[in-house]
Each structure stands twice: as C-alpha cells, then as structure tokens.
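*Asks:* attaching a predicted model along with its sequence, questions to come.
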Amino acid sequence: MKRALLPALLLWAAATLAFAAGGTALRRADAEAQLQEEGRRLQRLLAQRADQHDAHLTAISALAVGLPVTREPLAQLADGILRFYPRVLAADVAAVTAEGTPALVFTTRPDCAAGTNCAAAVARGAAAAIDARPVPLPLGPGRYRLAKRVRDASGTRALALEIDAARLLEAEAATGEAAPGATLTLYLPDGTLLLERVGEGPGGPFATRLAFAAPIGSASQPMLLRLERQPSLVALVPWGLVAGFGAAAALVVALGLGLLRSRRAAREARRRAELGEQAARLAHAGRINALGEMASGIAHELTQPLTALLSQSQAALRLAQRGGEGDGALLAAALEANVAQARRAGDILARLRDWAANELPPPRPVALNAILRGVAALNARDMEARGVEVELDLPEPSPVALAEPVQAEQVVHNLLRNAADALEGNPSGAPRRVGLVARALPGGGAEIQVEDTGPGIAPAVRDQLFEPFFTTKPGGMGLGLPLCRTLVERMGGAIEAEAAPGGGARFVVRLAGAAA
C-alpha cells in the first residue's frame, strides 16, 4: 500500500497544479478579453469625438467666410461649443493677406488681441493643412490644436480649435474610464505623447503583460491608443476553486486508495484461499506420493506380524492335532500372540488409510515419542540402504502436544527424507547421522528437532526455504518444505530452520501444549 501512496500523491499534486494552471490561464484570457473590449470601446469613443471636432471646425468655417458680417453668429456658435464640449479650449479665426501676413479676426481667448502672436500661431497651423483637411498640431503634453484653412472671394481664412487631450476620455455621461489598473496612453502619429494615465505597476516577479493598441479611425486626428496591464499570475490564480478542486481530488485519491486497498485485500484473500486449497491438494498429493516411498517400509513392517501370525497359527494347529496334556496353555498363548499381531497389522493399515485420506481429524493430544519411533521404523530399511544412521533422543515420559498424528508423521517423514538427501553430498568417511529429538517446552507444548550432519544451509537461501517451488536439490520440485509449513501451521504450530551447533542443519517444529 505504501508503494501506491507516493504515485497517488504525485498524481494528486499534478492534477491540482494542472487545474491551477488551467484556471489561471482562463482568468488571464478573461482579463485579456476585458482589456481588449475596453480598448475597442475607448477607440470608438475617441473616433466619435474626433468626428465631433471635425464637425465643429466645419461649422465654424461656414460662418468664418462671411466675417465680419457673421461675427455674432460665429461668437454664439463658438460659445455653445465651448460650453457643451469642455475639452474644446478655444476657437480662432485668422485672415491671411496676399503677402502672407496673418491677422486675428475672431477668437474666444480673452487674452488674445489682434497684434499678438495668436494670429501667427493659427496661421502656421492652417498652413500645414492640405486640401482643406484639418491637421492636429501638438501644443505640449495634454493639448493639441486642430487647424484648417478655407478660401473665399476675399482671401484665405485660417481656422483652429485647441483641444484638451486630457478630457478626451471624460465623457459627458459616466463613460470613458479605462479598465481599473490599466495604463492608458494616447500618441500623435509622430510619437508626441498627448495623454498618459498610469495604472498599477507590474505585479511582482510573476507578472504577465496584457496590451491593446489601435489607431483612431479619424483622417484629421490619426492618434494611437494604447492600454496595458501587468497583473500578477499569483493574483490570477483562482485560489478558492483550486482549494476546492484539491480537496475533491484528495477525496477521490483517498477513495481510490481505499478501493485499491480493498481490491488488494480481496485478491490477497482469494490468493490465500487458492494457496490453502493448493496446499490441501499438495498435502493430499504428497501423502499419495509418499505411499510409494513408504510402501517398502510398510510391507516390511507388515511382514513381521504376518510371519508371526503364520508361525503361531502353525504351532497352534500342531498342538490341536496332537491333543496332549498341557497343550491348552500353549494353544491359548499362541492365539493371544495371533490377536496382538493382527491388531498391530490393523493399526498399520488404519494409519495407511488415514494417510491417504483427503480430510483429517482436528489436532488432539499426541505423544511425540510414538510419532518419531513410527517414522523411524517406517524409514529404517531406506535409511539403512543409504548408509544413514537415525538416532532417537526421546525423553520419558513422552512430551505431549496438540497435533494430528498423520500430519505430524508426514512432516517428520519429509524432514527425515530431506536430511537424508542432504547427507548424499558428504565426502566418503564423513559421519552420516540424522537425529530425531522430542523436547517438552517450559512454557507448555513441545518441539520436534530433525538434525543432520550435512553441509548445512547457506545464509543466502535460508529465508527462501519455505517458499513454494524453491529448491536447491537437482530435480527437486520445491514443495516438501512449504507443505511441512502448511501442515504445521494447520496444527497451530510453527517451523523454522537453523544451523546445527556441530555443523549441518536443524529443523525445529514447535507445537502447542495439550492443555492450550
């Protein structure tokens, strides 16, 4: 489960960061769209006001042609323009003689007289106009003059309107303000700065730049409008949504881990059940396979009671035929010996039948000495053929433990066979002994020790001895020791392997006490 936790945390962090990045990108795109929309609105507003300035100049030029007769109407028109359009600061009309000398014939400036430089300034502005089109002339930061010239029968008239650029975006109604925090600049085509409104500064080291730039669609006043914002990416992060998404993602990850844990637990339970079934099948198969190995020992053991039965029966038959005095006691003794040998043969056959059965009775108190003696007797001929000496160390009274006799015999039989196989590698002349030991444990219960004088167990493989299909024997299947562990654990005990004090290997089977 710990191995799945780190990838899950990394996945949660990646998903949360991706959501934060996506939310930030969306909010940046929304801020960009708002800035573009605001820029287009201001662009339209400036174009409308530029057209208004052209219209004012056209109206003034219509009356300026009739001066001095039209002075009063011109004054009324100019006063109305200045009153209703505060951004128009002044209106001037100058007459230009054939010699090129200008004379101011109309103005809304109280401080301008006919002999001042006002007429010259108006004339210079009008001289820059081409084909009677207005030409904006910068007058410094925040102001510019819109000039135009017209001709009539009496000569040339130079007209000019002075515009306060700072008021271009001050609407008569509540419109025209730029987006909050945006820096707004307005330039003439030659780069002259007419208007600058500084908004918020860069938003720290993680600032992003949003910009809008567009020309004003006016032939007479081709100004350039720019809007710019530099918000911080940190400020654009939708922290509330990110926190909500992170919590939801954490819940999903937790549910996923819980589901993964439950599935793994279910798989582990199924695997254990399958292993249990497999172990049961292996145990049954092991008992069946062991029958072949034990057949010679069982046949040898059965030969003894059967031979005794035959000889005793023949003796009894001769006594019965003779019919002499005192033969009755001898006949009774022969018959009692026959009964004992028949019971012994029956016990051997019953044990063989239980060994082959697939279902075994539950553990019960068993004397371990009898188990070890029986296994040693069954394997005596095979051990003798191999040149292996089996030594029994059985205290009296016999240690008693909870076990199932057939399973306990199978465990000891497998361990004895493994020990004998390990002795095959001993050099000639080396001792070939296997010890079978029964011991009572101080805290209750008992243990069985199977110890050999073989080469011992390599430390590198000790932890793998009881794993299924692991073997160090050529041609081995790796099922004997796992089967032993399964049978011992089924009886409520434990098995372990260790190095014997005098060299070789020792397997220790610990079983619970009879009173447990």
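*Replies:* Nice, thanks for sending it over. Numbers count the residues shown, from 1 in each chain.
*Asks:* contacts and neighbour counts: CA atoms only from here.
*Replies:* Noted.
*Asks:* break down the stretch 51-200 of the chain into its helices, ranges please.
*Replies:* Along the stretch 51-200 of the chain, the stretches classed as helices by DSSP state H, counting those that start in this stretch are 71-84, 118-127.
*Asks:* how about those helices in a markdown table, adding distance to Ala420 and mean neighbour count?
*Replies:* Putting the helices of the stretch 51-200 of the chain into a markdown table (distance: least, CA to CA, whole Å; neighbours: other CA atoms under 10 Å) gives the following:
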| stretch | distance to Ala420 | mean neighbour count |
| --- | --- | --- |
| helix 71-84 | 120 | 15 |
| helix 118-127 | 123 | 23 |
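*Asks:* second one coming, line it up with the first:
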Amino acid sequence: MAWMTLFFGVAIGILLAIPAAWGWSRRTERRVRQLEARARTAERLAELGTMTGGLAHEIKNPLSTVGLNVQLIQEDLADLADVLPAPPEPEDGQTLPQRHGDPPRERLARIQKRTDGLHRETARLRDILEDFLRFAGRVELDRQPTDLNALCDELIDFFQPQADEARVKLRCDLHADPAIVSADPALLKQALLNLLINACQAMTLAREKDEPSGGNSELILRTANTKSAGQDQIAIHVTDTGPGIAPDVLEKIFQPYFSSKRGGSGLGLPTTRRLVEEHDGTLTVHSDQARGSDFVITLPMG
C-alpha cells in the first residue's frame, strides 16, 4: 500500500507540475520575444541615429560654404555701394520710379537686405545643426574629482560680463562644505551655462515686454548638500526672478524641438538634461508664474 500511496503522490505532483511548467514556458517564451523586439527596436534606433548624425554632418559642410559665400557677397556689395554715384534728388511733384527703373543704389540696397536675411537664416540653420549634433552625438566623459564650489566660482567670473550687459544681478551662494563629485568639468560647465543663459534671456524678455515677474532681475547660483536613499548628494540651483513657466509649457520643456522662444532650436534643455544624466544626476525644475524658476542639478558626491 505504501508504494501505491507513493505512486499516486508522484503522479499528482507531476500532473500539478505540468500546467505550472507550461505556464512558465509560455511566460519565458513571451519574455524572450519581447526582449528580441526591444533589441531590434534599439538596433533600428541606433542605425537611425547614425544616419541622421551623418546627414547632419553632410548638410553642415555645404551650409558652411553657403554662409561663407554669402559673407563674401556682402563684402562685395559693400564695396560696390562705396563707388556707386549718389541718387539724384527728386524734384517737386516727381513720382517715384518703378522698380525696374530704380536707381542703382536703391536696387543695391534691396539686394543687400536680401543677402543679410540669407546670412541670418544660414547662421540659424548652422546653429540648429550644431545643437542637434551635440544632442544626438555620443557623450564621452573625462571624469575627474571636481569641486563644484570652485567650478561655480569660475563660471560666475566667466558669465558676469554677459549678466551685466543684460542688466541682471548675478549672485553666488555656495555651501561652506567641500562639494566634490566625479565629473567632466567642461561638460558640467556647459550644462550650467545653458541654464544661466536661459534664465538671463527669460528675465530680459520679461523686462522688455513688461510682463509680470519676480521684478528685480536677480540670478542666483547656489549649492547645497542633500541626501537621497542614504546617499550624499550635492544640489546646484540656478534660480531666477523671471516670469516663470506656465504649467502647460513646463511639462514640455525637456522635449526635443519644443521651444517657447522665437527662433529657439528646442534642444538646449534636452541637451542639458542629457549631460546631467550622463553624470548619473538629475535635472528638475520648479516654477511659479510671475515669480521665477528654479532649475536644480543633483549629483552624487564622491
């Protein structure tokens, strides 16, 4: 009887194990298919990134040639303007000449205006391509122990003339304790500089348009020690007293190609966030309309 009990126990165990094994097999198979699909998607995205990066480079080279030639044409037009005779003064009652009969200087002025516009648009396209290449390209960090307080001091000295020109009061408030992180100083400076430039532009534009804002055009660069999940961190605040950011805009500002500024490429903040994330950090923002915004870069210490 004991053997029969054992037999039935084993049989029942096998019968119970079969559905479990079948379910586990199906889940494993489904998981493998999902991983394969993700791998194919990642491969296609990598190929697309390589293609678009190469395309941007191919466009940038002839665009630079176009820009150079436009500049040379502008110089030739300026030289031509110096040797053309001055237009005659119209007599009383004389009608303005038709376009095809306009004096040479007036026709030259129209050509100069068009070439100036062409030069501006060429420069804008070049800037867009450079922003794209910075955003889409690989980021290779030259990590080294970096004192963020010293880095912020250097950045303040560098940015002070631009702040003065924009009539923005630049202030630095650094934590008393050392703030050492493993970082690429040049790329981290670039990320912070992008935030400072954006803040300056926002305050200047609000002042020119007489929009509600914090009112005193003050830009503060501040460091503070903090913790997250038991890990020591350092936070760098870029705080302005500008117009703030509307909630519907705030949720989009890190999306590539979204820009609330006329003529902006929409890649400045996404590139900044990418540089911060490459340093294992985070970039967050808190904004109050008509009071200002606070962008915070948080990095692990050590």
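*Replies:* Arrived safely, thanks for sending. Computed from a predicted structure; not experimentally measured.
*Asks:* still on that earlier bit, so which of the helices of the stretch 51-200 of structure 1 gets nearest Ser296 of structure 1?
*Replies:* Proximity to Ser296 of structure 1 (CA to CA) singles out helix 71-84 among these, at 128.9 Å.
*Asks:* tell me which stretches of the stretch 251-400 of structure 1 form helices.
*Replies:* Under DSSP H, counting those that start in this stretch, the stretch 251-400 of structure 1 gives helices at 327-356, 368-378, 380-386.
*Asks:* structure 2: matching residues for the shortest one?
*Replies:* Spelled out, it's helix 380-386 of structure 1. Counting by TM-score structural alignment, helix 380-386 of structure 1 falls onto residues 160-166 of structure 2.
*Asks:* which among the helices of the stretch 251-400 of structure 1 is found nearest to Thr185 of structure 1?
*Replies:* So among the helices of the stretch 251-400 of structure 1, helix 327-356 is nearest, using CA to CA, at 101.1 Å.
*Asks:* now do the closest one against helix 368-378, angle only.
*Replies:* If you take axes from the mean of the first three to the mean of the last three CA atoms, to 10 degrees, helix 327-356 of structure 1 sits at 90 degrees to helix 368-378.
*Asks:* what comes up buried for helix 327-356 of structure 1?
*Replies:* Counting neighbours by 16 or more other CA atoms under 10 Å, one finds that the buried residues in helix 327-356 of structure 1 are 331, 334-335, 337-338, 341-342, 344-345, 348, 352, 354-356.
*Asks:* with distance to Gly480 of structure 1 as extra columns, can I get the residues you listed in JSON lines?
*Replies:* Listed next are the buried residues of helix 327-356 of structure 1 as JSON lines, based on distance: CA to CA, whole Å:
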{"residue": "Leu331", "distance to Gly480 of structure 1": "49"}
{"residue": "Ala334", "distance to Gly480 of structure 1": "44"}
{"residue": "Leu335", "distance to Gly480 of structure 1": "43"}
{"residue": "Ala337", "distance to Gly480 of structure 1": "39"}
{"residue": "Asn338", "distance to Gly480 of structure 1": "39"}
{"residue": "Gln341", "distance to Gly480 of structure 1": "34"}
{"residue": "Ala342", "distance to Gly480 of structure 1": "34"}
{"residue": "Arg344", "distance to Gly480 of structure 1": "29"}
{"residue": "Ala345", "distance to Gly480 of structure 1": "29"}
{"residue": "Ile348", "distance to Gly480 of structure 1": "24"}
{"residue": "Leu352", "distance to Gly480 of structure 1": "19"}
{"residue": "Asp354", "distance to Gly480 of structure 1": "19"}
{"residue": "Trp355", "distance to Gly480 of structure 1": "16"}
{"residue": "Ala356", "distance to Gly480 of structure 1": "17"}
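*Asks:* what about the nearest residue to Ala280 of structure 1 once chain neighbours are set aside, how many neighbours?
*Replies:* Residue nearest to Ala280 of structure 1 in three dimensions, not counting chain neighbours: Asn358, with 7.9 Å by CA to CA, 6 or more residues apart in numbering. By other CA atoms under 10 Å, 13 other residues sit near Asn358 of structure 1.
*Asks:* next one: the most centrally placed residue in structure 2 relative to Gln71 of structure 2, how far apart?
*Replies:* Nearest to the mean C-alpha position of structure 2, counting by CA atoms, centre = their mean, stands Gly268 at 1.7 Å. Counting by CA to CA, to the nearest Å, the gap from Gly268 of structure 2 to Gln71 of structure 2 is 27 Å.
*Asks:* do Trp3 of structure 2 as well
*Replies:* Taken as CA to CA, the span from Trp3 of structure 2 to Gln71 of structure 2 is 99 Å.
*Asks:* swap in Thr5 of structure 2?
*Replies:* Where Gln71 of structure 2 is concerned, Thr5 of structure 2 sits at a distance of 97 Å (CA to CA).
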